[in-house]
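A.B. asks: sequence first, then the predicted structure:
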Amino acid sequence: MSDDCRGKASWPELVGARGVDAASTIERENPFVSAVIVLEGTIVTQEFSCTRVRVWVNTSGVVVDIPVIG
């Protein structure tokens, strides 16, 4: 993660939460990022962004990995 990113950078407490709730929490706790819900196994680009947090969810919509800026 870059030292240039602002605000809270990771949310380990959200693993196991509903993805939509996690995304809302992330955006409330760090207004500098947008949370994007992504189904696990989906292919995504690898570029780093200080304004994005990917929220990886399973087919039930539950967060399966720690959301982090990137």
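C.D. replies: In hand now; what should we look at?
A.B. asks: going forward, measure contacts and count neighbours with C-alpha atoms only.
C.D. replies: Noted.
A.B. asks: what about the strands in the protein?
C.D. replies: When secondary structure is read from DSSP state E, the chain shows strands at 34-39, 52-57.
A.B. asks: hey, which of these is tucked in deepest?
C.D. replies: Most buried of the strands of the chain by mean neighbour count (mean count of other CA atoms under 10 Å) is strand 52-57; its value is a mean of 22.
A.B. asks: alongside the first one, take a look at this:
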Amino acid sequence: APSSSRHIPNRAQLLSLKLLPSWSICRFGSGRMGDRTKTSWPEVEGLPGELAKRKILADRPGLNVIVLPVDSVVTTDYDIKRVRVFVNPAGIVAKVPKVG
């Protein structure tokens, strides 16, 4: 039988591939409630931080949502499971929360 020039990678090869960051794949979500691809929440800007956190978790339950003061020092790493909600001194969301 002639050998095929097509290679089918095994599991180890697939896991070692450099994949696109998940945000480049999922950033085009429609934004509907329960949308598992949603990556930003402009609709919560201006709401109390804890309410914003609940709304974000309603859309994406697996995320780690952290409410922080707007002037907090944070790491610059990108985490596909993290959303930081920055609030002003009154506890109101001061900028659009997004995955990262």
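C.D. replies: Thanks, I have it. Nothing here was measured: the structure is a model prediction, and the numbers come from that model.
A.B. asks: of the strands of the first structure, which is nearest residue 67 of the first structure?
C.D. replies: Nearest to residue 67 of the first structure among the strands of the first structure is strand 52-57; the distance by CA to CA comes to 5.4 Å.
A.B. asks: skipping adjacent residues, who's closest to residue 62 of the second structure in space?
C.D. replies: Using CA to CA, 6 or more residues apart in numbering and skipping residues adjacent in sequence, the residue nearest residue 62 of the second structure is residue 81, 7.1 Å away.
A.B. asks: quick one: map the one you found onto the first structure.
C.D. replies: With the correspondence set by TM-score structural alignment, residue 81 of the second structure lines up against residue 51 in the first structure.
A.B. asks: wait, the residue nearest to residue 62 of the second structure touches residue 61, no?
C.D. replies: No: look at residue 81 of the second structure against residue 61 with CA atoms under 8 Å: they stay out of range, at 10.0 Å.
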